[in-house]
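Colleague: predicted model follows, preceded by the sequence.
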Amino acid sequence: MSLPLTRLLRKLLHVAAKPMRHAQGKDGYVIHAYRGYGSHSEAFLMGRIFRQPGSRSQLAPGAGRDLMDVGRRMLRWGKSGVEVEVALGDNRTTAITDRDGYFSVHLPLDEPLEHQGQWHTARITACPPKQPPVEGEAQVYLPPISTRLGVISDIDDTVMYTGVANKLKMLYRLFIESAERRTAFPGVAALYQALHEGDDGQQQRPLLYVSRGPWSIYEMLEVFFQHNRIPVGPILFLREWGLTLQRPLPRRSEDHKQALIEKMLGLYDEMQFLLIGDSGQHDPEVYAEVVRRYPGRICAIYIRQIGDSDSRKAELDRLGEELAALGCVMLLSTDSLDMAHHAHANGYIDAASVEMVRAEIEHQLADEPA
């Protein structure tokens, strides 16, 4: 077996074993919660309850232990009908897991929280039938009350070169090539950090990412963000891919994205939003529809162009003219620096951040093989 393939398999094995390492080898019921989000009046959180086999192995960390943990992961299963209680400060609510073990809660925040920071710890208690309670935690993001701008960004072919639409290329770029050089578009990390911090460095704006992939790649995407030093944002919004008689196919990605944006517009009703996507899918059309439906709420749209045909370029030009007439700029570019310049010109980021984006791009391009 070639060295690159061996390295790929080892790293895939290590990532696949990650949830089991967090479970610390215990058997029985385990809570796997995702990051939550909300405003200062309500919060949202989801996760999954598993039943899994334990591990009493004394193997040292390494490929052997990872292989055992992957085996445990394959043998675990989501548990339906489990009551879950979620508490954020003195605010509490309950939910019941669905047939795949997922739970989703909407928690009104009637009682004030202890501190005014952006990240808060939710306590989670699962109560399996005839079993002792299981406890866990999740981080919940609440933006500062003063925040007036949020960012919603696509991931696939907007932040990373190749998304879940081509899993083999994504895995190759993520685990064999240098992650910093190859998986993220040049300048993305500095640009997104600047948008998060704002022109005064103190904004802590919500940065919400959406992917057309399933929840099963959540850990994979977290590794991608860590490798590329991209601000992690409060959460990753992924699609439900569970097959049911009522919904035999996954929800269309454009429907998923539009529903998410509209939910965020309702949740953060005093904010405007900056939308970032790519030209390869339906992002421009989805974002344009949001502008039509919610006048004045979308301050700008940044679209990363990825090898468009002449006919597609003409379509985008016509769409851009329509949006301009509605008071929303749609910037089309292959370059993160163009987006940074526009963001600075409109007061979203400061001049120093533009230079940081420029420097990051130059560093990444200089580091590319000839």
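Modeller: Ah, there it is.
Colleague: okay, CA-based contacts and neighbour counts for the rest of this
Modeller: Fine.
Colleague: how about the helices in the protein?
Modeller: Under the criterion DSSP state H, helices of the chain are mapped to 3-16, 18-22, 63-75, 167-175, 179-182, 188-197, 218-227, 253-267, 283-293, 310-325, 336-345, 351-367.
Colleague: pick the most deeply packed of these.
Modeller: Ranked by mean neighbour count under mean count of other CA atoms under 10 Å, those are led by helix 188-197, which reaches a mean of 24.
Colleague: packing partners for that one?
Modeller: helix 336-345, helix 351-367 (3 or more CA pairs under 8 Å, 6 or more residues apart in numbering; DSSP states H and E).
Colleague: now that helix and helix 336-345, what's the angle there?
Modeller: Computed with axes from the mean of the first three to the mean of the last three CA atoms, to 10 degrees, the direction of helix 188-197 lies at 20 degrees from that of helix 336-345.
Colleague: tilt between helix 188-197 and helix 218-227?
Modeller: Here the directions of helix 188-197 and helix 218-227 differ by 90 degrees (the same axes, to 10 degrees).
Colleague: for the stretch 51-200 of the chain, which segments count as strands?
Modeller: Ranges of strands in the stretch 51-200 of the chain, per DSSP state E, counting those that start in this stretch, are 77-78, 83-88, 91-96, 102-108, 119-127, 134-141, 149-154.
Colleague: same for the first one, what does it pack against?
Modeller: In this structure, strand 77-78 makes packing contacts with strand 42-52, judged by 3+ CA pairs under 8 Å, 6+ apart.
Colleague: what does the strand it packs on rub up against?
Modeller: Among residues not part of strand 42-52, those counted as contacts by CA atoms under 8 Å, 6 or more residues apart in numbering are 27-38, 72-73, 75-79, 82, 97, 101-109, 126, 140, 142.
Colleague: next up, a second structure to put side by side with the first:
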Amino acid sequence: MSIATLAHRVEMALDSILPVDRNPSPVIQAYLGYSSGAEIIIRGRVLADIAASPVNPGSSVFANACAMARNFATWELANIEVKCGTVNAVTDEEGYFRLALPRSNFRHGENYITLLNYDCEVAADAMVTSSLARFGVISDIDDTIMKTEAWALHRNIWNTVTGNAHTRHIFPDSAELISQLHDNINPVFYVSSSPWNLYRFLTDVFARNGVVKGPMFLRDLGIDDNKFIKSSHGSHKGAAIDEILAANPELPFVLMGDTGQHDAQVYLEVIKRHPGRISFVALRHAGYVDADDEAALKALEDSKVPCFQSSSFSDLDAFNPGQD
């Protein structure tokens, strides 16, 4: 028996014996969806209701830590039937669901997700790529948009635990560049190794700092039968980018990232897998760059895809990645 299989069985055993309300009040956490061909993809999670801890700009480190801990103190509800219109799905063991709605039937503000046998309803919203879009944007979050110092575990944990949605630092140059690229028409997607537990927190931080709204592709940190974490940093990002490109086959894309978490390696492999689909790469200098990253950065510079590297995106001259 592998260690991952053993860990998965231990997790399931703990889930079965830990005290829990056997009749929990469920809540639907609906993630912003996106268009994919003739479908609208709506993802989300069903959890037992846990009251949020209010925070403000002056909250103490302890209060912030308690509020952050609540994001991870979730009780996932498995095997719950989820419905939106005529489309049904069942939550998996971590409470996640995925609905593929007919694009022709989707109307903003008119689609609702409900749970079978529960009085629970939430609006389903999605970003629908416009036929007028010239290109799309895919951006990392940690140390590309929001300061986390993710390359150093102790700093990352400290920043995550001690800050809150009012105090976390967003790089103004990133917010400005994304706004410029978005131009009120071009779709923006966010790919991060942060867990889905932080979805509500991240959307709050973005809204408070005027960062363009867009679908997020975060990571499931649960244990399954094959490995401790459902996907590695690189494989998760690469797979998410593949999914976004497949959903928008007619668009070239700009990739934004940083040098602190091997984005150069991930983006280089994306360029190899999808020749002609990436029109520009912008990387913020952050953290330590190892030999593999140096090699990937050199390969990016030698590729036919324009690549920008700097400590600030403000140094990037205006450009139009949608034009040849």
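Modeller: Yep, it's here. Here the structure is a predicted model, which is why all the values come from computation and not from measurement.
Colleague: in TSV, list the strands of the stretch 51-200 of structure 1 along with mean neighbour count.
Modeller: As requested, the strands of the stretch 51-200 of structure 1 are exported to TSV (neighbours: other CA atoms under 10 Å):
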stretch	mean neighbour count
strand 77-78	18
strand 83-88	21
strand 91-96	17
strand 102-108	19
strand 119-127	19
strand 134-141	18
strand 149-154	22
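Colleague: I'd like those as JSON lines, with distance to residue 219 of structure 1 appended.
Modeller: JSON lines is the format used below for the strands of the stretch 51-200 of structure 1 (distance: least, CA to CA, whole Å):
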{"stretch": "strand 77-78", "distance to residue 219 of structure 1": "17"}
{"stretch": "strand 83-88", "distance to residue 219 of structure 1": "22"}
{"stretch": "strand 91-96", "distance to residue 219 of structure 1": "24"}
{"stretch": "strand 102-108", "distance to residue 219 of structure 1": "16"}
{"stretch": "strand 119-127", "distance to residue 219 of structure 1": "20"}
{"stretch": "strand 134-141", "distance to residue 219 of structure 1": "15"}
{"stretch": "strand 149-154", "distance to residue 219 of structure 1": "17"}
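Colleague: got the helices and strands packed on helix 188-197 of structure 1 as JSON lines, with distance to residue 283 of structure 1 columns?
Modeller: What follows is those, written out as JSON lines (distance: least, CA to CA, whole Å):
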{"stretch": "helix 336-345", "distance to residue 283 of structure 1": "16"}
{"stretch": "helix 351-367", "distance to residue 283 of structure 1": "24"}
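Colleague: which one of the ones you listed lies nearest to residue 182 of structure 1?
Modeller: When these are compared by CA to CA, helix 351-367 sits nearest residue 182 of structure 1, at 8.9 Å.
Colleague: contacting residues around the closest one?
Modeller: 180-181, 186-188, 190-191, 194, 336-337, 340-341, 344.
Colleague: that one vs helix 336-345, what angle?
Modeller: Using the same axes, to 10 degrees, helix 351-367 of structure 1 lies at 180 degrees relative to helix 336-345.
Colleague: ok, residue 184 of structure 1 touching residue 228?
Modeller: Yes: using CA atoms under 8 Å, residue 184 of structure 1 is in contact with residue 228, at 6.7 Å.
Colleague: comparing these two, which residue is more hemmed in?
Modeller: residue 184 (26 against 20; other CA atoms under 10 Å).
Colleague: need the nearest residue in space to residue 191 of structure 1, chain neighbours excluded.
Modeller: Closest residue to residue 191 of structure 1 in three dimensions, ignoring its sequence neighbours and counting by CA to CA, 6 or more residues apart in numbering: residue 357, at 5.8 Å.
Colleague: on that earlier part again, can I get the contacts of helix 351-367 of structure 1 in JSON lines with distance to residue 87 of structure 1?
Modeller: Shown next, in JSON lines, are the contacts of helix 351-367 of structure 1 (distance: CA to CA, whole Å):
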{"residue": "180", "distance to residue 87 of structure 1": "38"}
{"residue": "181", "distance to residue 87 of structure 1": "41"}
{"residue": "186", "distance to residue 87 of structure 1": "40"}
{"residue": "187", "distance to residue 87 of structure 1": "39"}
{"residue": "188", "distance to residue 87 of structure 1": "35"}
{"residue": "190", "distance to residue 87 of structure 1": "35"}
{"residue": "191", "distance to residue 87 of structure 1": "35"}
{"residue": "194", "distance to residue 87 of structure 1": "32"}
{"residue": "336", "distance to residue 87 of structure 1": "40"}
{"residue": "337", "distance to residue 87 of structure 1": "42"}
{"residue": "340", "distance to residue 87 of structure 1": "39"}
{"residue": "341", "distance to residue 87 of structure 1": "43"}
{"residue": "344", "distance to residue 87 of structure 1": "40"}
